[in-house]
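**Q** Only the shape, not the letters, is given here:
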């Protein structure tokens, strides 16, 4: 402590209590000197001696209290320094990986340059030989002569075009049918609600088609807000009805929305379902995908706005983290600052207590969480939720991945409300002129 004060290497929160402790220690020494002087003149039971000893004990108590405050502040500053060290180490590791990637690219670039030089030399050699061959062949005199003139035949002998066309047509039809059956046999994706119920064993709450081409200027995440008369919005209302009817006696107040892998549209389903439920209930939408937070931009919420991570860490109050969006008619709890390890926050007791408290304030809580096959975040959230909706991208995600994700949820006794088959193609839905949406290719932290 003396070294900290002497060198100035201390946090501002330690300086003031340290000065107070130092002042208390000086007063204690002064009181001891005063008692020693009074003892020369008075006995131990003299009123002045008793008063001096009482004042001395009070100063000792004050000095101990100030020292405890200093030690407590030092412990807090030490914990904060450890957290900053971990954060800086993570940034250093990321920069190190980037540097290694740049070195690898430079090596590839030099190899390509060497190949280019070798190919250029080889091309120049062949070009020179070609010109030399042309020059030498021009000097040669042909040694052949015509013996008999060729005669034009009256008709072709081969090939027989009619027979070839007939054989080719039959072969093409046969190969086409064979290829169609083969593709259908090896296709291990889910194409309709019947596949979901038979292969996965969960009910289908509804199907979502890919957006029409004339809706390309609208964001799929805000489709229910911007165009409530569309087929997409009607499908969302069907899913809303399924959620409300699956648990009439004991409603699923906390509903987690997940998928097997990124790009299946779980965020799209979370936002539109929350807005649809918001027309009937008081709804809170939570972004628990803290590795790749994506709710904020769709509602104009700036990055690093206080949110779930700040609420669980205890750095911000609930009122500062929850945002009311009047356009959507719902309350939103963004992800907040990206933590070093989201699993620690989601598995903490504070997360469970926060969900219970939020569920008591709102009629329905919708949680957008991470995919099940990449990290364990979704399993931790589903364990705290009262129900789970599983989003599946039609004709894209292999059914064994979906089956494995559902199995992991059931291992923690999660109640799976049902599945949503998303981005169904034209052939499966009967509607034409659509384009695909809801993709993000890589899944990692975003800063």
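**A** That came in fine, so what should we check first? These numbers come from a predicted model, not from an experiment.
**Q** CA only for contacts and neighbour counts going forward, please
**A** Noted.
**Q** for the helix or strand in which residue 77 is found, packing partners?
**A** With elements delineated by DSSP states H and E, residue 77 resides in helix 47-138, which encompasses its position. The criterion is 3 or more CA pairs under 8 Å, 6 or more residues apart in numbering; DSSP states H and E, and the helices and strands that helix 47-138 contacts are helix 12-39.
**Q** So which bits of the helix it packs on are buried?
**A** Across helix 12-39, burial judged by 16 or more other CA atoms under 10 Å covers 14-15, 17-18, 20-21, 24-25, 27-28, 31-32, 35, 38.
**Q** got it, and stretch 179-197?
**A** Buried residues in stretch 179-197, defined by neighbour count with 16+ other CA under 10 Å: 189-193, 196.
**Q** What are the contacting residues of that stretch?
**A** Contacts made with stretch 179-197 from outside it, assessed by CA atoms under 8 Å, 6 or more residues apart in numbering, are listed as 202-204, 207, 393-400, 419, 421, 424, 428.
**Q** First-to-last residue distance for it?
**A** For stretch 179-197, the separation between the terminal residues is 27 Å (CA to CA, to the nearest Å).
**Q** mind checking how far that stretch is from the chain centre?
**A** The chain centre lies 29 Å from the centre of stretch 179-197; the measure is CA atoms, centre = their mean, to the nearest Å.
**Q** Comparison target below:
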């Protein structure tokens, strides 16, 4: 709300700008960004340089104090071609050359178990480089730079929440010490495959170059020995197992063979294959005879049924002759036909009662009787033949069943026998295979070869591999420079003060009255009021002249003569600027008077070199007349009323009617009436004075006064009815101000040839 209230006032005085075409040049924007970045770096060059120097110096010091390490390298190649003296299968298969197999060998070389073997072989338990318990206590200054060494270990343990220390037995302490040595050994060991080859590089770092070479070569030798040892152990385990298994198989083969022979003897199967073949032939022949007999029986039965059926039919006798194909029946049938023809002829010729016809009919009856008798005998013969075939079939069936039962029994015995023989044969085969494998392994034991070989032994390194001091310093330089820039950016973002009137105008809408350069260090002992007169061609004096000109242009008719110089908090240079401005105005021929209205601090009279025996307090209290307290500056003719020596409440004094009358009288007598006000946020008198002044110049300490503080002070003046003519920035570092990318950046500094500072 405060900002909105402040912004509303100047907006009422100004007309809205007419929007026009906007152009945007990328090259211009990029150049502007570069200038802003460069300015930021230049503004914080001290911070960045300090961080770079400290960071690089500490890194260089650490690099110099670091113990140099020497790296020795041994190259081990995994054999992908096998030398086979005998074409035997190995107990432990050779190493695969796939990436997974090479990584497994790398893991073996870096395993604690393998490292422990090397530690034992070289006696590294007694080496202080790996056994921290044997190292002497460090007491040099570099040791004390480590913050961890500033406090006892018990304090660190308590801070981490560790449990109380556990009491260990001597054996457990030795085991822990051994584990620590192995871990230190592994930390200095680097194992990696070299590209897509079968070569494994083994690097070891040590403080002693000879020790590094010795350990790297020992690792390679121990690796080959470890491979052979594992093969010997595997062969020994396989031999022991095969001996036990061969004994069992020998016993099993003997037992199964004896069981087969015993069953063959009990079953009487001396030649099972031959007997089986003979029975099969007999069974086949008998089965063929049985089939033939059954066929004949079926044919005889069929013929008997047909003949019996025909015998009952009217034409049975004639049909039987055709069916049976009997010559006798056929001859008798022809005679019957001939007699029937003769009887027909005789009946036509002689009549029915003729003796010839009767004789022929008697002969026909005799012939037909003979035919029936012959047919009966044939049917009886067929019945006998059927019974004969049935008997023969039944006999063959009985023999076939007996032979089949004998064959089934023999097959069952053969199956059991073959099972026993297969068991015996399997046991014998396994026994022979195990015996052969045992002999192969026994032959391999004497010709075992490792699956790798050393292609390059580690030489003694002449130059240390660590630390890379140049790289450490370079990285430290880059890191510290980056950190310095980040800190500068953080500091830039964390700045809470206004760096330009343009920022203040954008935030509040109050126009700028310019900037006041800070006085150089060599003239710090001189008051700004004296400096403005002593150095009339200086940038500071020019700033006062610029303020005077701006206020003149803001008041062309000259009616606004009372000017209040106010600020938010003490130390912003308000009194110094008011005194210097008053002297500039008086020196320019304007009749000017300045009043020290800060009755608490009373700091204006030393700046002008005058006294504070009687002043404003005495006038307002009625003790003195205004003419009695006015002092004159001998250098410029400036009139001055000091604050006085009274101790009454300033609020009551400055808010009284006498103060109003005094200001009105002075405004009639002088061209400029300048009031030096106390800070508005510190005390309340500043708001009373703002209501009395025609114009208020609001002072802000460049880059120091917080933005919220400055805006709050401005709000207090506006709410008190003060007419804020503009904001003036004090104590501006024109060199740093020129490094910002503001519209007024570079003012005074960019044109310093025009000034005599």
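**A** Yep, it's here. Predicted model, so just to flag it, every value in this text is computed and none were measured.
**Q** hang on, the earlier thing: what span of the second structure lines up against the helix holding residue 77 of the first structure?
**A** Under TM-score structural alignment, helix 47-138 of the first structure corresponds to no residues of the second structure.
**Q** Could you look up the next helix or strand downstream of that helix?
**A** Once the chain leaves helix 47-138 of the first structure, the next helix or strand it forms, by DSSP H and E, is helix 161-186.
**Q** which residue lines up with residue 531 of the second structure in the first structure?
**A** Matched to the first structure by TM-score structural alignment, residue 531 of the second structure sits across from residue 223.
**Q** The helix or strand where residue 107 of the second structure lies maps to which residues in the first structure?
**A** In the assignment (DSSP H and E), residue 107 of the second structure maps to helix 99-109. Taken onto the first structure by TM-score structural alignment, helix 99-109 of the second structure occupies no residues there; it is unmatched.
**Q** distance between the helix or strand that contains residue 207 of the first structure and the chain's centre?
**A** The secondary structure element spanning residue 207 of the first structure is strand 204-209 (assigned by DSSP H and E). A distance of 23 Å separates the centroid of the chain from that of strand 204-209 of the first structure, by CA atoms, centre = their mean.
**Q** Other residues contacting it?
**A** Contacts of strand 204-209 of the first structure with the rest of the structure, by CA under 8 Å, 6+ apart, involve 193, 196-197, 232, 235-236, 238-239, 242-243, 418-425, 429.
**Q** what about residue 656 of the second structure, how many neighbours?
**A** For residue 656 of the second structure, the neighbour count with other CA atoms under 10 Å is 14.
**Q** compared with the second structure, how much does the strand or helix carrying the match of residue 531 of the second structure deviate?
**A** Residue 223 of the first structure is part of helix 223-226 when elements are defined by DSSP H and E. Between helix 223-226 of the first structure and its aligned stretch in the second structure, the superposed structures give an average distance of 1.7 Å (mean CA distance after the TM-score superposition for the first structure).
**Q** And that helix, what does it pack against?
**A** Under the contact criterion of 3+ CA pairs under 8 Å, 6+ apart, the helices and strands touching helix 223-226 of the first structure comprise helix 231-246, helix 266-278.
**Q** mind putting those in a markdown table, distance to residue 57 of the first structure and mean neighbour count included?
**A** As requested, these are exported to a markdown table (distance: least, CA to CA, whole Å; neighbours: other CA atoms under 10 Å):
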| stretch | distance to residue 57 of the first structure | mean neighbour count |
| --- | --- | --- |
| helix 231-246 | 68 | 18 |
| helix 266-278 | 63 | 25 |
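**Q** nearest to residue 302 of the first structure, of those?
**A** With CA to CA as the measure, helix 266-278 is the member of these nearest residue 302 of the first structure (17.2 Å).
**Q** so after that closest one, what's the next helix or strand?
**A** Sequence-wise, the next helix or strand downstream of helix 266-278 of the first structure (DSSP H and E) is strand 283-287.
**Q** so that next one corresponds to what in the second structure?
**A** Going by TM-score structural alignment, strand 283-287 of the first structure lines up with residues 592-596 of the second structure.
**Q** mean shift between that stretch and the first structure?
**A** Taking mean CA distance after the TM-score superposition for the first structure, the mean distance separating stretch 592-596 of the second structure from the aligned residues in the first structure is 0.6 Å.
**Q** and the one helix or strand residue 274 of the second structure maps to, what does it pack onto?
**A** Secondary-structure assignment from DSSP H and E places residue 274 of the second structure in helix 272-311. Using 3+ CA pairs under 8 Å, 6+ apart as the contact criterion, the neighbours of helix 272-311 of the second structure among helices and strands are helix 316-324, helix 355-444.
**Q** Of those helices, which is nearest residue 485 of the second structure?
**A** Using CA to CA as the measure, helix 355-444 is the one of these that comes nearest residue 485 of the second structure, at 70.8 Å.
**Q** List the buried residues of the helix or strand just after that closest one.
**A** Tracing the chain C-terminally past helix 355-444 of the second structure and defining elements by DSSP H and E, one meets strand 452-456 next. Residues 452-454 are the ones in strand 452-456 of the second structure that count as buried (16+ other CA under 10 Å).
**Q** looking at it, residue 403 of the first structure is touching residue 259, isn't it?
**A** No - if you go by CA atoms under 8 Å, residue 403 of the first structure and residue 259 don't touch, sitting 10.9 Å apart.
**Q** Which strands and helices lie in contact with the helix holding residue 107 of the second structure?
**A** strand 189-193.
**Q** And the strand it packs on, what's buried?
**A** Using 16+ other CA under 10 Å as the burial criterion, the residues of strand 189-193 of the second structure that qualify are 189-193.
**Q** Take the helices and strands packed on helix 223-226 of the first structure and write them to JSON lines, including distance to residue 7 of the first structure.
**A** Listed next are these as JSON lines, based on distance: least, CA to CA, whole Å:
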{"stretch": "helix 231-246", "distance to residue 7 of the first structure": "64"}
{"stretch": "helix 266-278", "distance to residue 7 of the first structure": "53"}
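**Q** Output the residue interval of the first structure matched by stretch 540-548 of the second structure.
**A** Residues 232-240 of the first structure are where stretch 540-548 of the second structure aligns, taking TM-score structural alignment as the criterion.
**Q** Measure the mean distance from the matching stretch to the second structure post-superposition.
**A** Following superposition, stretch 232-240 of the first structure is found to deviate from the second structure by 0.8 Å on average (mean CA distance after the TM-score superposition for the first structure).
**Q** Relative to residue 67 of the first structure, which of the buried residues of stretch 179-197 of the first structure is nearest.
**A** Closest approach between those and residue 67 of the first structure, by CA to CA: residue 196, at 65.6 Å.
**Q** May I see the buried residues of strand 189-193 of the second structure organised as CSV, with distance to residue 433 of the second structure added?
**A** Supplementary listing: these in CSV, determined by distance: CA to CA, whole Å:
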residue, distance to residue 433 of the second structure
189, 46
190, 46
191, 42
192, 42
193, 40
